[in-house]
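**Student:** Predicted model, plus sequence, below.
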Amino acid sequence: MASRADQDQRVYSRSYLTKLRVAEAMDRLCAAMPFARVRIEDIVRESGVSRSNFYHNFSDKNAVVTWIAEQCHANGIFRIGRDLTWFEGHMITTRDMARFRTLFNSAAGSTEYAAAEPYFVRARQHNLVETLTDYQHRAIDEQLAFQIEAWPHCELVMAGKFRAGALPYGLKAFCNYLVAMTPRELYEALEHPVANAAPGELAELR
C-alpha cells in the first residue's frame, strides 16, 4: 500500500498538472482573442478541465495568470540572494515566462487588485524584504527601503517590454542589462547568495 507521503505527492502532482493545463489553454486562447474576452467557458473547453475542477483550483482567470507567474518567479528571481545571483535569477524567470509570452502579454496592463501585475509588485517587495532580513540578516535603511519600493515596478515594466518584443536584445543581453541597472545598494546586498543552487541546475544558463 502506498504511504501517505506518496499519496500526497500524487495529489499535488495532479493538481499541478491540472493548473498547468489550464494555463497552457489560456495561452492558446490569448493567441486568438484578447485576455479581456476570454471566458471561463472558453478555458474549460480548451483545457478539457471541468468547470468545477477549474473553480477548485482557481477563483477566476486572473488567478491563473498569477499562479503561472508565481511558478516562474519562485524558480528564479524570488531566489536571488538566497541561492541565486541576480543574473541567474533573472535568466530563469525570463526564460520560463517566455513560454507563456502570449498569455502574459495579453493580460498585461490590468490594474485590478487581483490582476497578476499589481500582485507581482506586492509579492516582489515582500520577497526582497524577507530575503534581506531573514536570509542576508541585513538591516533595511531608508535608501534600501526606497529601492525595495521602486525596483519591482522597473523589473515589471522592462520584463513586459522584453516579452512583447519591444527591446532589441537576446535573453542573456537583456538579463545582463537589467542586472546592470539594479540599484547599487540593493544589488550589493543580494548579489552573494547564502546557499548554492542545486548542482547542474544553472549549467544551461551559461
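**Tutor:** That came in fine, so what should we check first?
**Student:** When you work out contacts or count neighbours from here on, use the C-alpha atoms and nothing else.
**Tutor:** Fine.
**Student:** and the residue lying closest to residue 129 once chain neighbours are set aside, what element?
**Tutor:** Among residues not flanking residue 129 along the chain, residue 148 sits closest, at 7.4 Å (C-alpha to C-alpha, 6 or more residues apart in numbering). Counting by DSSP states H and E, the element that carries residue 148 is helix 142-163.
**Student:** The structure to be compared is supplied as follows:
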Amino acid sequence: MSYRIICPGAWAKSLTKGSVPEFGHVAHALVVLFTLTNIDVLLARVFLSEADSGEYSVGVLLAKIAFFLPNAIIIVLFPKMTSGDNRRAVFIATGLTACMGLGITLFSLLFGSFVIRILGGSQYIDLGLGSSAWRFALEGSAFALVQVLLYARLAAQDRRAVVLVWAGLIALVTSVSLWFHNSVEEIVTTVVVISLVLTVIGLLLDRRSSISGTVMEPIEIAE
C-alpha cells in the first residue's frame, strides 16, 4: 500500500477507498518530517541576532546538502522495502546513507572553511562558521538516516514511526525555546543531539521489529 501511495504511477488506475487512510498517514508523516528538518531555521531567526541568524542559514545549506544527497538511495531501494523480506533493503539503505553522511561530515571537519567559503563567502569564515561546519553536516546526515528509517517503517505499514518523529519535533522546539538558544553552536548542537537520538531509537525499533519476526506480506503492484 505504501509503495502505491508514494509511487502514484503504480496505483493511479486502481485507487480504492482503503487507500485514503494510508495516504493520509503517509502525508502526515512526511509533513512532520519536513517540519522537523526545517524548524531550526525558524528558531534561529526568533532567538538569534540578525547576523547570527544569517550565519546559521549558511550552515543550514550544508545540512541540506547532507540531507538530500542520499535521497537517491531511498528512491532506488524503497520498492524493495515493501517486499515480504525487506531486511536486506533497509540494511543497505541505512548503511549507504550512514557512509555517505560520515564522508560529508569528515570532509566538512577537515575542510570546513573551504566549504563555508563556497556556500556563503569568506565573510562567514571570519565569523568562525568554518569550525562549526561539521556540526551542520552531521545534522543533515543524521536527519537523512531518520528519513530512511521512517520510510522503512512506512513501507512496513507501521504507524508508530510518526509518533517518534513528533516526539523529536516537540523535544527540539522545547529544548531550543527554553534553554539552548544563545548562539549558533548551541542551537545546531541541540539539533544534532536530537537527530542522533532519533536515529538510534529508530535503529533499535527497526531491529526489534526484525527480531520479533514480523514480516509483512508482499505488496501487489498495480500494472
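**Tutor:** Sure, I can see it. Treat the numbers as computed from the prediction; the structure is a model and nothing was measured.
**Student:** tm score of chain vs chain?
**Tutor:** Laid over one another, the chains give 0.35 as their TM-score (TM-score structural alignment, normalised by the length of structure 1), with 114 aligned residues with a C-alpha RMSD of 4.8 Å.
**Student:** Next up, the contacts around the residue positioned nearest the centre of structure 2.
**Tutor:** Residue closest to the average C-alpha location in structure 2 (C-alpha atoms, centre = their mean): residue 143, at 2.8 Å. Residues in contact with residue 143 of structure 2 (C-alpha atoms under 8 Å, 6 or more residues apart in numbering) are 37, 67, 195-196, 199.
**Student:** Just the buried residues of those residues.
**Tutor:** 37, 67, 195-196, 199 (16 or more other C-alpha atoms under 10 Å).
**Student:** can you redo the residues you listed as a markdown table with secondary structure and distance to residue 24 of structure 2?
**Tutor:** Listed next are those as a markdown table, based on DSSP: H, G, I helix; E, B strand; the rest coil; distance: C-alpha to C-alpha, whole Å:
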| residue | secondary structure | distance to residue 24 of structure 2 |
| --- | --- | --- |
| 37 | helix | 20 |
| 67 | helix | 24 |
| 195 | helix | 25 |
| 196 | helix | 27 |
| 199 | helix | 24 |
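**Student:** Looking at those, which is nearest residue 155 of structure 2?
**Tutor:** residue 199 (17.4 Å; C-alpha to C-alpha).
**Student:** Which residues are in contact with the residue nearest to that closest one when sequence neighbours are not counted?
**Tutor:** Ranked by C-alpha to C-alpha, 6+ apart and with sequence neighbours excluded, the top spatial neighbour of residue 199 of structure 2 is residue 146, at 5.3 Å. The contact partners of residue 146 of structure 2, by C-alpha under 8 Å, 6+ apart, come to 195, 198-199, 202.
**Student:** Which positions within the longest helix seen in structure 1 qualify as buried?
**Tutor:** Of all segments of type helix in structure 1, defined using DSSP state H, the longest is helix 4-29. If you call a residue buried by 16+ other C-alpha under 10 Å, then helix 4-29 of structure 1 has these buried ones: 18-29.
**Student:** My guess is the residue nearest to residue 129 of structure 1 contacts residue 127. True?
**Tutor:** No - when contacts are counted by C-alpha atoms under 8 Å, residue 148 of structure 1 is not listed as touching residue 127 (9.5 Å).
**Student:** can you pull the contacts of residue 107 of structure 2?
**Tutor:** With C-alpha under 8 Å, 6+ apart, residue 107 of structure 2 has these contacts: residue 134.
**Student:** helix, strand or coil for it?
**Tutor:** Here residue 107 of structure 2 is recorded as helix under DSSP: H, G, I helix; E, B strand; the rest coil.
**Student:** Could you list every helix and strand in contact with the host helix or strand of residue 205 of structure 2?
**Tutor:** Assigned by DSSP H and E, residue 205 of structure 2 falls within helix 184-211. Applying 3 or more C-alpha pairs under 8 Å, 6 or more residues apart in numbering; DSSP states H and E, we find helix 184-211 of structure 2 packed against helix 19-47, helix 50-68, helix 133-155, helix 161-178.
**Student:** excluding its backbone neighbours, what's nearest residue 25 of structure 1?
**Tutor:** residue 47 (5.1 Å).
**Student:** repeat for residue 185 of structure 1
**Tutor:** That would be residue 144: by C-alpha to C-alpha, 6+ apart, it lies 6.5 Å from residue 185 of structure 1.
**Student:** Any figure for the gap between that neighbour and residue 187 of structure 1?
**Tutor:** 10 Å (C-alpha to C-alpha, to the nearest Å).
**Student:** Check residue 6 of structure 1 too.
**Tutor:** 41 Å.
**Student:** Confirm that residue 128 of structure 1 sits in a helix.
**Tutor:** Yes - under three-state DSSP, residue 128 of structure 1 falls within a helix.
**Student:** What is the neighbour count of it?
**Tutor:** For residue 128 of structure 1, the count of nearby residues is 24 (other C-alpha atoms under 10 Å).
**Student:** hang on, it packs against residue 147?
**Tutor:** No - counting by C-alpha under 8 Å, residue 128 of structure 1 stays clear of residue 147, with 9.9 Å between them.
**Student:** Return the set of buried residues in the helix holding residue 148 of structure 1.
**Tutor:** 144, 147-149, 151-153, 155-156, 158-160, 162-163.
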